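Chemist: Got a predicted model here, sequence first, then my questions.
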Amino acid sequence: MRSLRAVWVVLVLVVVASGMAFGAETLLLRQPDIFGDRVVFTYAGDLWEVSAQGGDAVRLTSHPGTESYARFSPDGEWIAFTASYDGNNDVYVIPAEGGEPRRLTYHSGNDVVQGWTPDGRAVIFVSWRDVGFGGPQAYQVSLEGGYPEPLPLGQAAYLSMAPDGKRVAFNRNWGEFRNWKRYKGGRAQDIWLADLSRKSFRRLTHYEGIDRHPLWVNGKIYFISDRETGVNNLFELDPGTGKITRLTNHRDFPVYAPETDGKRLVYECGGALWVYDPARGAETRLRVRVPSDRWRSRTRRVKPSEHLGDYDVSPDGKKLALEARGDIFVVPRKGKKWINLTTSSGSRERYPTWSPDGKWLAFISDRTGEYEVYRIPAEGGEWEQLTKDLRGQLYHLRWAPSGDYLAFGDKDYNLYVLEVSSKKLTKIDRCLNHKDYEFYWEISDYQWSPDGNWLAYSKVDDNLNSSIFLYNVKSGKRFRLTDDTFDDFSPSFDLNGRYLYFLSQRNFAPKMDPSE
């Protein structure tokens, strides 16, 4: 009996393990909306629907383009969304259970669905159709079709109409800043309240960071903000008293794209969907499985020549090292076979650069989970890791002509010199400023002297002018060559190493931002 019981236990464990394997949770679920017990969201460019308790999702769309910003109608009968079925991002609707999409807008501008009017007769969307470079404006278009009507809000984004249809909570600026955490620049959003009947506007928040995506729930305005924690969380705002209360406490991942049916809210966080219930004052993570064929992630053959990145010419001029789809290739003269030096589908290799003697290639790779510097014999062989414990993106590997050192920068504006033989890494400088245009962000403007003993580089000063500096690898000392009176950059030694040339802007003509 004991052995039979043990067999049953093993069988049960096998079945459970198999079920878990085939029922793994799907992540990267985006832009959800909720109505009662139904949640609609975007995954891999298509719309899916799932229970508000989680479980297996059901596909609603299958177009090769992207369907996004799905919103249930107030009665739950329709779903409005943005799609490109006919080549441009326009507003479409489908029955909530799925069906053939019906197009509501016809304009070359980008139309992004925001929601519905409270009576369910029209879809609200924002569009850049009439503003060009500026922020979007809000419109409504009838469910039956017709010409869209502008809403009298001016520049508006992420808007939510109150149940009475007279008040609108909204932001002035568009943008989620997913790749710019704790943004506090000129496009940081505040919550505004418009009273359409009185034609009045009132700014409800005055936070220097992000207050975005307001939603009406039980007479209060819910929104996301990075105030208090530095990470987007869900907040409640009383429009009468101005009192603001934080409702969630996510610390690892920010909250994005909240939506509501007026009773509960759904949002994305950490790639998963969460439901917040104001009545309970608690959030619940939905465990969702999307039974997709995931055809985009299947193994397939590609031509690396169609996906080229950075490159470097060998010292003898006979070979080219280049990156293509995350691997490093050596390309001989025309007609010869490409050689894949790294062959690593699980990591990304970038910025190949030849050693002065042509025997090695240095590059960066994220095979450890963070970018580090490596080298590999130019004829192929084992990788040698030269750095460890670095974090974030690295830039512009440059060998010293002696072959003894490598210089590179990183996303935190640090500049490093690496002694190759000992693997000793020295941070020689850091810049705390960047110019207000696209050319110089990290410290990336540096050149070696012909003997490999000096590294010349430019660094941005507090007045946003650059100055020229020198670093000596033997003494470890740094020298400033120019002050911040003028904008000095692009240093370069002559062939004998006797002179250092650089570019300089020596005029005081004002320069406008390219976007102004």
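Modeler: On my side now, so go ahead. Numbers count the residues shown, from 1 in each chain.
Chemist: contacts and neighbour counts: CA atoms only from here.
Modeler: OK.
Chemist: ok, residue 125 to residue 158 distance?
Modeler: 9 Å (CA to CA, to the nearest Å).
Chemist: Same question for residue 266.
Modeler: Applying CA to CA, the value for residue 266 to residue 158 is 15 Å.
Chemist: Any chance you could list what contacts stretch 48-62?
Modeler: 34, 36-42, 46-47, 67, 97-99, 275, 286-291 (CA atoms under 8 Å, 6 or more residues apart in numbering).
Chemist: Generate a PyMOL selection restricted to the buried entries among these.
Modeler: In PyMOL syntax, the buried subset of those is picked out as below (16 or more other CA atoms under 10 Å):
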select buried, resi 34+38+39+40+41+42+46+47+67+98+275+286+287+288+289+290
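Chemist: picking that back up, which one of residue 266 and residue 158 has more residues nearby?
Modeler: The residue with more neighbours, out of residue 266 and residue 158, is residue 266; 28 against 24, by other CA atoms under 10 Å.
Chemist: close enough to count as contact, the more buried one and residue 282?
Modeler: No: contact criterion CA atoms under 8 Å: residue 266 and residue 282 do not qualify, at 11.9 Å.
Chemist: what's the overlap in contacts for the two?
Modeler: Common contacts of residue 266 and residue 282 (CA under 8 Å, 6+ apart): residue 276.
Chemist: and residue 491, how many residues sit next to it?
Modeler: Using other CA under 10 Å, residue 491 has 22 other residues around it.
Chemist: Which of the helices or strands spans it?
Modeler: According to DSSP states H and E, residue 491 maps onto strand 487-493.
Chemist: swap in residue 17?
Modeler: Assigned by DSSP H and E, residue 17 falls in helix 2-22.
Chemist: Just list what the helix or strand following that helix packs against, helices and strands only.
Modeler: Using DSSP H and E, the next helix or strand after helix 2-22 towards the C-terminus is strand 30-35. Applying 3 or more CA pairs under 8 Å, 6 or more residues apart in numbering; DSSP states H and E, one finds that strand 30-35 makes contact with strand 38-43, strand 68-72, strand 255-260, strand 265-269.
Chemist: Okay, one more to line up with it:
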Amino acid sequence: MRKIKLSFIFITIMLCFVSSATADDLPSVTALFQLTNSSMEEYDPSWSPDDSELVYTVDGRYGYELWIMDLDGSNQVMHLQSTDWLGQSDWGEKGILYTSQYSFKRDRHHDIWIAEGEGVIPRQLSINKTDQQNPSWNHNNTKILFQGRVNYDHEIWTMEPDTSNITRLTFYQAIVEKPTWSPDSSRIVYSFNGDLWVMNADGSNNIQLTNDSYEQLDPAWSPCGKWIAYSSNENGDFDIRIIRPDGNNNTTLIQESRDQTQPDWSHDGTKLAYTTYQDLNLDVWAAAIYIDPENYTPPTPTPLKTQIVIDEEAESNISRLVILGGAIVILVIIVFISKIIKGMRKK
């Protein structure tokens, strides 16, 4: 029985080791930086393709604007200005995708636009009068993911930059928000009914990651593909949390005495830009993130369970041997006692 017990202790140690290794691989925040600090509202940041700059929305004095600043918050320069609302930008190799909402029309729907560089007039990509929001480039800038209105609901769609091949991916007949590609564009994460979901790029295999009474919003897939950052009000205010694409290791990454929303990973995975809300003002912050995806080893509980099963079988076999041995000993004792009784009768 000692062998069985030692084997069980070994398995327990292995499970603790795997759990410890997984905990050590959780991304951690090493520093927080405030990048904007004006009386205007500044929010919804997106990294440039080389991670040297950020584009973000400014609620300016004379309208809404898209601004660009350096990584450290310096050189803040206005990129676009409009009397219409501008936001939800995503900066790719082919240009900056963004959403514009008409301010002075009866049908104040959102349209998707692209700013393809300095001196180039922005081009409208929306081709109908339905509400279209949250555009997102795929990994090689050949497809655009977005949410589009169907009747009173929002569904997930894709199209090519020339507005061809428009494809509907979801049919929830509800409001689906903030779809975002995985790093290889094979999967999509989105928010539906306050929870996070993932699906294949063709709209199949929808899997729910969270299931609670809190709001889980603004999902953003890490470049290594191992984590999804999002904002959640589980702790009261909105914090930045992370979760595995399979729904495991759901934990808080950034928790401060203010709301944190709209996380966006840098392309090298070492930084996370996000929006804070405090004292009736929105500002852009950035977090330095330590993440080492190369050293991440997913838990492998199956072999350990198999080992436990083998040990249980061994224990069962030993129990059978003990019972059989005990029966033999009892039989020998009975035979011995019988012989003694017979000898006493002869006397």
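Modeler: Arrived safely. Because the structure is a prediction, the values reported are computed rather than measured.
Chemist: Could you get me the TM-score between them?
Modeler: After superposition, the two chains reach a TM-score of 0.58 (TM-score structural alignment, normalised by the length of structure 2), with 227 aligned residues with a CA RMSD of 3.1 Å.
Chemist: Pretty sure residue 447 of structure 1 sits against residue 458.
Modeler: No: shown here, residue 447 of structure 1 and residue 458 do not form a contact pair, counting by CA under 8 Å, at 9.7 Å.
Chemist: These two - which one has more neighbours?
Modeler: The residue with more neighbours, out of residue 447 of structure 1 and residue 458, is residue 458; 27 against 21, by other CA under 10 Å.
Chemist: my guess is that one meets residue 488, correct?
Modeler: Yes: if you go by CA under 8 Å, residue 458 of structure 1 and residue 488 touch, sitting 7.2 Å apart.
Chemist: Overlap of the contact sets of the two?
Modeler: Both residue 458 of structure 1 and residue 488 are in contact with 466, 467, 468, where contact means CA under 8 Å, 6+ apart.
Chemist: Would you tell me which strand is longest in structure 2?
Modeler: strand 281-290 (DSSP state E).
Chemist: and that strand, what other elements does it pack with?
Modeler: Identification of packing neighbours for strand 281-290 of structure 2 by 3+ CA pairs under 8 Å, 6+ apart yields strand 28-34, strand 41-47, strand 271-278.
Chemist: So which elements touch the very next helix or strand once past that strand?
Modeler: Where DSSP H and E defines the elements, the next helix or strand beyond strand 281-290 of structure 2 is helix 301-346. Under the contact criterion of 3+ CA pairs under 8 Å, 6+ apart, helix 301-346 of structure 2 touches helix 2-24.
Chemist: Compute the inter-axis angle for the helix it packs on and helix 301-346.
Modeler: Put simply, helix 2-24 of structure 2 runs at 160 degrees to helix 301-346, going by axes from the mean of the first three to the mean of the last three CA atoms, to 10 degrees.
Chemist: what do we get in structure 2 for residue 407 of structure 1?
Modeler: Under the alignment (TM-score structural alignment), residue 407 of structure 1 maps onto nothing in structure 2.
Chemist: Might you report the residue contacts of residue 407 of structure 1?
Modeler: So residue 407 of structure 1 contacts 396, 397, 398, 399, 400, 415, 416, 417, 418 (CA under 8 Å, 6+ apart).
Chemist: and the last one, how many neighbours?
Modeler: Number of residues near residue 418 of structure 1 (other CA under 10 Å) recorded here: 22.
Chemist: So which of the contacts of residue 407 of structure 1 belong to strands?
Modeler: Those of these lying in strands (DSSP E): 396, 397, 398, 399, 415, 416, 417, 418.
Chemist: Could you find the counterpart of residue 57 of structure 1 in structure 2?
Modeler: Under the alignment (TM-score structural alignment), residue 57 of structure 1 pairs with residue 32 of structure 2.
Chemist: Verify the contact between residue 184 of structure 2 and residue 139 for me.
Modeler: Yes: applying CA under 8 Å, one finds residue 184 of structure 2 in contact with residue 139, separated by 6.0 Å.
Chemist: Compare those two and say which is more crowded by neighbours.
Modeler: residue 139 (16 against 13).
Chemist: Now name the helix or strand holding the more buried one.
Modeler: In this assignment (DSSP H and E), residue 139 of structure 2 forms part of neither any helix nor any strand.
Chemist: That one pairs with which position in structure 1?
Modeler: Using TM-score structural alignment, residue 139 of structure 2 pairs with residue 163 in structure 1.
Chemist: Residue 216 of structure 1 versus its match, what's the distance?
Modeler: From residue 163 of structure 1 to residue 216 of structure 1 the distance is 8 Å (CA to CA).
Chemist: likewise residue 480 of structure 1?
Modeler: 57 Å.
Chemist: neighbour count winner among those two?
Modeler: Remark: of residue 480 of structure 1 and residue 216, residue 216 carries more neighbours, 24 against 13, as counted by other CA under 10 Å.
Chemist: Which residue in structure 2 occupies the aligned position of that one?
Modeler: In structure 2, residue 216 of structure 1 lands on residue 181 (TM-score structural alignment).
Chemist: my read: that match touches residue 187, true?
Modeler: Yes: when contacts are counted by CA under 8 Å, residue 181 of structure 2 is listed as touching residue 187 (6.0 Å).
Chemist: Surely residue 254 of structure 2 and residue 238 touch.
Modeler: No: contact criterion CA under 8 Å: residue 254 of structure 2 and residue 238 do not qualify, at 9.6 Å.
Chemist: what sits in contact with each of these two?
Modeler: residue 260.
Chemist: so what's the residue nearest the centre of structure 2 up against?
Modeler: For structure 2, the residue nearest the mean C-alpha position is residue 228 (1.6 Å; CA atoms, centre = their mean). The neighbours of residue 228 of structure 2, taking CA under 8 Å, 6+ apart as the test, are 219, 220, 221, 222, 242, 243, 244, 245.
Chemist: got a winner among these for most neighbours?
Modeler: Neighbour-wise, the contacts of residue 228 of structure 2 (other CA under 10 Å) top out at residue 219, 30 neighbours.
Chemist: so what's that one up against?
Modeler: Per CA under 8 Å, 6+ apart, neighbours of residue 219 of structure 2: 178-180, 189-191, 196, 228-231, 262-263.
Chemist: re earlier: shared neighbours of residue 125 and residue 158 of structure 1, anything?
Modeler: Shared contacts of residue 125 of structure 1 and residue 158 (CA under 8 Å, 6+ apart): residue 114.
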